[in-house]
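**Q** How does the following fold in three dimensions:
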Amino acid sequence: MTIEEVQQEIIEEFSVYQDWMDKYAYLIELGNELKPLDPKDKNDQHLIKGCQSRVWLVAEKENAVIHFRGESDAVIVKGLVALLLRVVSGRTPKEIMDNDLHFIDDLGLKQHLSPTRANGLLAMVKQIRLYAVAYDRLEKQGGTING
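**A** Next up is the predicted model:
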């Protein structure tokens, strides 16, 4: 499945909910299904700056694709992490850099989250893109980094 196809799938899943309370409940459900991070990964190196709650994002490149793992200490934010990881994990750096994550706007997430949560969501997207750019550059130079 392409990034675009996954985004469309998420949009369709959310379209069955008319009320935002139901959408929040679905986000919480997604977050509860997210595999917890190993406690050793919950460190300052993986902490996303700019989030009201604590969010950790780990990126590891293997066989030309980046695998992301993440977690948050807030239930709704954990659901947002789950959505982002579903779209970007297992993708090449180029795929991540070349695709707009429009599902965030299409779902109205930024408008229905508190301003601090919306900023945190944007900080997560920015960090994902930074990992993609860094891995892309290193790939071109023949190097490696630790997520």
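**Q** From now on I want contacts and neighbour counts done on CA atoms only, so please keep to that.
**A** Noted.
**Q** where exactly do the helices run in this protein?
**A** 3-15, 20-33, 75-88, 93-98, 103-107, 109-112, 115-141 (DSSP state H).
**Q** Not counting its neighbours along the chain, what's nearest the residue nearest the centre of the chain?
**A** For the chain, the residue sitting closest to the mean C-alpha position, by Cα atoms, centre = their mean, is residue 84 at 2.8 Å. Nearest residue to residue 84 in three dimensions, chain neighbours excluded: residue 125, at 7.8 Å (Cα to Cα, 6 or more residues apart in numbering).
**Q** give me the number of residues near that neighbour?
**A** Applying the criterion other Cα atoms under 10 Å, we find 16 residues in the vicinity of residue 125.
**Q** quick one more, to check against the first:
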Amino acid sequence: MFAFDDLSSVSLQELTSNANWQSQYRLITQWGKLIHHKPELRLETNLLRGCETLAWLTHVQKNDLHYFSFDSDSKVINGLAALLLSQVNGKTATEIGGINLAELLSLVGLEKHLTPSRNNGLRAIIARVDECVKL
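**A** Below you'll find the predicted structure:
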């Protein structure tokens, strides 16, 4: 069983209330510290493709609820993953299906501030979440 990080302090509303990109960036890097190092997660089968930095994501389903565990060496990618996973962890497939993560990030405006490689990493996380929930 993989460890799951407590992402309860991650708030999309808090991010959107910070109009300044530097404030948003600081918040994202703070959230990155919520993702703890998980050597047991770092397996080839959990490796995300399309992310420039090495990143791993795993998934379990308990009853009808989905939970994800993430790890990378990048505080920014960890923070972005924390934001995404805080939206889906502990939810049913139907609830997750009702969330358009890419649109959510677009509304926040993150993609215009992130490098292409970080945007690719976000898309890789979203794709893996979608893939896991549709199993």
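**Q** out of the helices of the first structure, nearest to residue 45 of the first structure?
**A** Between residue 45 of the first structure and those, the shortest separation by Cα to Cα is 11.8 Å, and it involves helix 115-141.
**Q** how distant is that closest one from the center of its chain?
**A** Here the centre of mass of C-alpha atoms in helix 115-141 of the first structure, compared against the chain's by Cα atoms, centre = their mean, to the nearest Å, lies 9 Å away.
**Q** Could you do stretch 100-110 of the second structure as well?
**A** Using Cα atoms, centre = their mean, the distance from the centre of stretch 100-110 of the second structure to the centre of the chain it belongs to is 12 Å.
**Q** For that stretch, buried residues please.
**A** Neighbour-count burial for stretch 100-110 of the second structure flags 101, 105, 108, 110 (criterion: 16 or more other Cα atoms under 10 Å).
**Q** same check, this time on stretch 19-35 of the second structure
**A** Buried residues in stretch 19-35 of the second structure, defined by neighbour count with 16+ other Cα under 10 Å: 24, 25, 27, 28, 29, 30, 31, 32, 34, 35.
**Q** export those to CSV and tack on distance to residue 18 of the second structure?
**A** Written out in CSV, the entries for the buried residues of stretch 19-35 of the second structure read as follows (distance: Cα to Cα, whole Å):
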residue, distance to residue 18 of the second structure
24, 6
25, 10
27, 9
28, 11
29, 14
30, 14
31, 15
32, 17
34, 20
35, 22
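**Q** Check those residues and tell me the two furthest apart.
**A** Comparing every pair within the buried residues of stretch 19-35 of the second structure by Cα to Cα identifies 24 and 35 as the most remote, at 17.5 Å.
**Q** can you list the buried residues of stretch 100-110 of the second structure in JSON lines and add distance to residue 133 of the second structure?
**A** Converted to JSON lines, those look like this (distance: Cα to Cα, whole Å):
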{"residue": "101", "distance to residue 133 of the second structure": "13"}
{"residue": "105", "distance to residue 133 of the second structure": "19"}
{"residue": "108", "distance to residue 133 of the second structure": "24"}
{"residue": "110", "distance to residue 133 of the second structure": "24"}
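**Q** so which of these comes closest to residue 59 of the second structure?
**A** Checking those against residue 59 of the second structure with Cα to Cα, the nearest one is residue 101 at 16.9 Å.
**Q** Tell me the spacing between the closest one and residue 89 of the second structure.
**A** As for residue 101 of the second structure, its distance to residue 89 of the second structure is 13 Å (criterion: Cα to Cα, to the nearest Å).
**Q** residue contacts, residue 32 of the first structure?
**A** Listed by Cα atoms under 8 Å, 6 or more residues apart in numbering, the contact partners of residue 32 of the first structure are 75, 78, 79.
**Q** now with 10 Å?
**A** With contacts taken as Cα atoms under 10 Å, 6 or more residues apart in numbering, residue 32 of the first structure has the following neighbours: 26, 75, 76, 78, 79, 82.
**Q** do the same with residue 44 of the first structure
**A** For residue 44 of the first structure, the contacting residues are residue 56, taking Cα under 10 Å, 6+ apart as the criterion.
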